[in-house]
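1. below is the structure, and that's it, no one-letter string:
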């Protein structure tokens, strides 16, 4: 893509916008260099990394990049043996800390798929020792601290002592000789403490004169009594500077040793800031991730020009590249033709640069080798020969380079010359580009091009809508409908005499009138179809809401039904077990006394058999396995069947065809494929239909339950039901998988285990069982 095309489509404004989203100068630098790519795999990779940033921003609201600065110049100076300043070293430490914070933030997002960003984070090397060494010597304001070395601490202690002594001596002068001073203060000149003495009292103080006021009336004198202390203070300050220089040299050596690692860290952080900036821009534009292809197919729904505010632009649907490869847009000036043209071109450049586009989800864009554009001033009333020549020169260059993987945008094709010649040129140019199998969108005023698309299957007409009532364009793009001339209608509404309008109509050829009438008919049909479509959408939404409401009610009914039946089965089983135990004890006592009571052994056997029969009669909530119907067997109305897809029993209502039956499932009637039905039984017409029992006398329950991703209340309901089933399956131990997460689900499971009477104990899983993400329950 050459710079001229990028300029015409205003891609530089997108780059400036992106730059403003970057958090660091590193990201801003990379944002300024963004360019479209014609490599499909590279573009897909860029789109995926942008989408990962958008996902994080949507779920977390931010991505931390604080403290990161461009430390490359400092790294370069340290690499060649230079001594870095305290502020430069502090920037390096802060950048290391910022990178560490970013890496920790990404690692904590365990439940989000971020393959690209995680790969970048793996390349970040935390230099903790360097960071701590710098932070241990330099404070947050870029000053070397006293604790940087024991020698520096001693020197600064001496400096404070000297300063205190000097001030004490000079304060005595300000009190005893204040009348000789211009101001009773201690000040500094040439890094030495002095007094502001009136000129006439110079001899009263002695010492050294360091400066005087502009009027010459005040002399800044260092009294002789503090000269020696000032000398010692200066010596201590020199020692301080030497020690600071030594400390900075030592820290610079650490930077020099790990210069390569630091450079790579900066490169990774720059890329991350750039990716985050792309994500922020997407959120700002309310953009969507496009699916990219290399077949020249563009399909955008409710697309907007990214540089025009959302409340000022009308979104449009644009599709090209499958049924047709060219769109010819006709319509009045200021109607939005050029905006639509630029929108398609700019969105294509954005997508090929890894940026998301302002359109609905599910949009699709192509990766082109070239994007060509010839866009002039569509509002110009007069165009000179030089302007026409300029446009034609540009078009000649385009035609020389165009290929089958190009997107070509022509604005006011053929304008600026004789209308008939211009129309002929426009059609010839379009034919040439279409034959090259390029994708082309062109705008024009020429009425001859309104019929152009009807004669060529690769071309479709389009127009921008114009409201005759308000005499204003609506800016809506209408695919398949050429623009009609509104001159007569507008003139009539503006008050032009009917006689004049009728005479003008009589001067228009029959062919032109036929075309205009056809376009008017198409427009009327379109408006009527849009009304019908809106009504159908309303009906569909209402029907969907009713269906969803009924489905939710039915699922709620089924979930509660199973829950109550499961509880009843557990309770019944416990009653039977308790009765059997008590009966065994009674029989044992009777057997011990049988000699005295003269009771026969077979009587005991009969009694035990009778008890077993009673147990079977109590277990009426379970059913025996039913035989499945043969594969090709047909069903009759009333047959009881099991619907595999819903795991529910129902009854056949009627046969729809050889492949489907209508089945009554509770309160709902549903069409079910025959391969999803299992025969259970056919009702006996001579007998009363028995109640449907719960399936299975043996519970096929897994020894583990996975609750990850469940809501709190739903998880506890599932857990309670699962424990009942596990008890019926005679499990002594089960595993509950709840994951680590925030720990809320793990606490809920452990609290449930403490309160449930059938759970003997609980423990966290061993390393080979899933660790703290699993709780193992011991059942009674």
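-> Now that the structure is in, tell me what you want to look at. All figures in this text were calculated on a predicted structure; none of them were measured in a lab.
2. from here on, just use CA atoms for contacts and neighbour counts.
-> Will do.
3. in the stretch 51-200 of the chain, which spans are helices?
-> 72-79, 86-107, 115-122, 128-137, 150-176 (DSSP state H, counting those that start in this stretch).
4. of these, which stretch is the most buried?
-> helix 86-107 (a mean of 20; mean count of other Cα atoms under 10 Å).
5. how big is the angle separating that helix from helix 128-137?
-> If you take axes from the mean of the first three to the mean of the last three Cα atoms, to 10 degrees, helix 86-107 sits at 130 degrees to helix 128-137.
6. what ranges does the stretch 451-600 of the chain have for its helices?
-> For the stretch 451-600 of the chain, the helices defined by DSSP H, counting those that start in this stretch cover 487-493, 498-506, 510-592, 594-597.
7. among those, which is nearest residue 339?
-> helix 510-592 (21.9 Å; Cα to Cα).
8. circling back to that earlier point, wait, which of the helices of the stretch 51-200 of the chain is closest to residue 24?
-> The minimum distance between residue 24 and the helices of the stretch 51-200 of the chain falls on helix 86-107, with 10.8 Å, by Cα to Cα.
9. picking that back up, now the helices of the stretch 51-200 of the chain in TSV, with distance to residue 721?
-> Listed next are the helices of the stretch 51-200 of the chain as TSV, based on distance: least, Cα to Cα, whole Å:
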stretch	distance to residue 721
helix 72-79	61
helix 86-107	35
helix 115-122	37
helix 128-137	51
helix 150-176	69
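10. for residue 494, find the nearest of those helices.
-> Of all the helices of the stretch 51-200 of the chain, helix 115-122 sits nearest to residue 494, with 61.4 Å by Cα to Cα.
11. presented hereafter is structure B, for comparison with structure A:
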């Protein structure tokens, strides 16, 4: 694609917007290099990637892309065994952690949502947890190598601290001594060139001996290292040199570990680049309220309510365009500043965006073709350096386009044939359009020439279009009207501006009858177009209303079917329970009869079997009759605190804790307590009154004994999560609104694990770090639902 065309259509401004939305350096570079594809397969893949990323943003709102650093230079230096600085190693650790976090995020989402392209990129990322852990063990967040990096470093730093303390103590004795104070400019100990010194007056230089390291601007003060601490400073200097060597050794070891992971790190960088780029495209689509267009390679373009992406949504006027189906070319006529050029640029720019894998600001069902090339001749490209007129400049560009285009090209001409004699310009414009049509390319052209209006009517593959102009307000509406050529409006505008009517009549009389008929025809077409549009909108409104009514009816039908099934299941459950109770009663009767027989009463076995069978049949027939009648009134008098019940709407067993009112009870279902209506329960088992009271008291006591805080200090993440799970269950049973979880400061891993678990818990409404008096960042306060 020619860069001049991309700039003409303002594609570079879209790329700049895309770059702004990338998070890391990799993504920004990738976005800045974006170019339109000319193969349908590549465009389809790019659009799918944008669609997947947009779906993630729609479902989650944001993506964890923070913490990614540009580590390419550091990795390449590690490949060459050049020692990395602590800040470079920290950047590598941060990027590893960020990549792993993003990978886990996407793979978790991919379990529930189809994200094949994002999953593919996420799976390229290697965890490299050991390398990250080793870097963070040795280097703190400020970029300093920590004492814990090695035993040698810990010892030498301890020696340095002790030496510094002894030197300071000796110098402090001198500065506090009354015999020395008059010789000192100030009673302080300072440092010059890593050596401890004191400020001595010039005239007392000989008293202290030692080494002069600096002097004041006036020369009155000398910064002297007294002779008594020279050897101590020398030992301190030696210790610091050992410290530097040990730090370098540690950094070389860490660099060596990085060098072993160079290939994995570069693969992570490549995957993070693509992921950041895809989410930048999704962010741009969201900001533009853009949609994923349908794609084809048949030269067919259909834009519905398309908007120019660089014009504010508050002022832009959407346009509907169809090209490549019934019509191969569109000729747009109308007044200046009416929006012809904007329409032209919108068609070209949205085509380029779609070919680049970007969503386009239009309505669903919009369709774009993948062109082999897009050409545009737009605006005044007069070249002063080449001494070319406006006409010559346009002709030079048009000749270049005609040489390069093919049947799969999109050609955009603005003010075709302008800048020369109108008659010749119109004839030339028609000849150029004929040539483009003969090549099979798609064409959109704007013009002022009225001759092209008739030309479009004579060509079945060309359609007229115009930008609407409101004669009443003397302003363009910027609406693109397909099928209606533009008209001059000169007489109407002149009359509205105050030109005498007799002058207008004279001017109108000088126009041929044929031209007047054409203007009248165009005016009639405009009226018919507006009338048809109004009728279409009314029909669309009726269609939407009918669809809404149909949707509501369908919902009602589904609700009725669900309610019917629910009632049937409820009736079956009630019947099954009643039959089971009847059978148990029958078994009890049989046992009593057998006992009577065993005691001497003469009852035959077959009589017992027949009695049981008759009783079973009678119960079944009775239960069928009962199912037909509402059993709610019977159950209403049977529910008591402590009853084991079946909650029909949930299909779960529960225990009645207390009576809320005449129609509602508080029921314990698993770990949940909820209010359930009397009509929504069946009694399964009713224990004796003493057991009811005991069960209720047990639940109450457990609720009262629960603490409002949980101390996890000393736990690892896995064990801590198990403790939180039980703690939250107890808190919910106790009806607590908020709880405190104490995790301490430590490395922060336990805090992160706690926050991740709370974020996913269905009964946690929100959480925050503790405030003053609540444990600060060592505790988390969770609000429960």
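-> It's in. It should be emphasised that the depicted structure is a prediction, and the values quoted were computed from it without experimental measurement.
12. out of the helices of the stretch 451-600 of the first structure, the one nearest residue 139 of the first structure is which?
-> Across the helices of the stretch 451-600 of the first structure, closest to residue 139 of the first structure is helix 510-592 (Cα to Cα), at 61.6 Å.
13. between that closest one and helix 498-506, how big is the angle?
-> Going by the same axes, to 10 degrees, helix 510-592 of the first structure makes 90 degrees with helix 498-506.
14. aligned to residue 475 of the second structure, what sits in the first structure?
-> Aligned against the first structure by TM-score structural alignment, residue 475 of the second structure finds its counterpart in residue 472.
15. do you know how far the closest residue to that match other than its chain neighbours is from residue 477 of the first structure?
-> Leaving out its chain neighbours, the residue that sits closest to residue 472 of the first structure by Cα to Cα, 6 or more residues apart in numbering is residue 466, at 6.0 Å. Relative to residue 477 of the first structure, residue 466 of the first structure is positioned 10 Å away (Cα to Cα, to the nearest Å).
16. and if you look at residue 38 of the first structure?
-> Distance of residue 38 of the first structure to residue 477 of the first structure, given as Cα to Cα: 28 Å.
17. between those two, which one's more packed in?
-> Comparing residue 38 of the first structure with residue 477 by other Cα atoms under 10 Å, the one with more neighbours is residue 477, at 23 against 18.
18. excluding sequence neighbours, find me the nearest residue to the more buried one.
-> For residue 477 of the first structure, ignoring the flanking residues on the chain, the nearest one in space by Cα to Cα, 6+ apart is residue 464 at 4.7 Å.
19. so that neighbour sits right up against residue 331, yeah?
-> Yes - contact status for residue 464 of the first structure versus residue 331: in contact at 5.6 Å, counting by Cα atoms under 8 Å.
20. now the common contact residues for these two.
-> Common neighbours of residue 464 of the first structure and residue 331, using Cα atoms under 8 Å, 6 or more residues apart in numbering, are 337, 483.
21. what lines up with residue 211 of the second structure in the first structure?
-> Aligned partner of residue 211 of the second structure by TM-score structural alignment: residue 208.
22. separation between its match and residue 123 of the first structure?
-> 62 Å.
23. ok, now residue 159 of the first structure?
-> Applying Cα to Cα, the value for residue 159 of the first structure to residue 123 of the first structure is 46 Å.
24. under the alignment, what does residue 264 of the second structure map to in the first structure?
-> Counting by TM-score structural alignment, residue 264 of the second structure lines up with residue 261 in the first structure.
25. which position in the first structure aligns with residue 290 of the second structure?
-> With TM-score structural alignment as the criterion, residue 290 of the second structure lines up with residue 287 in the first structure.
26. and that match, how many neighbours?
-> Using other Cα under 10 Å, residue 287 of the first structure has 21 other residues around it.
27. go on, the one 10 residues further on?
-> Around residue 297 of the first structure there are 20 other residues, counting by other Cα under 10 Å.
28. fine by me, we can end here.
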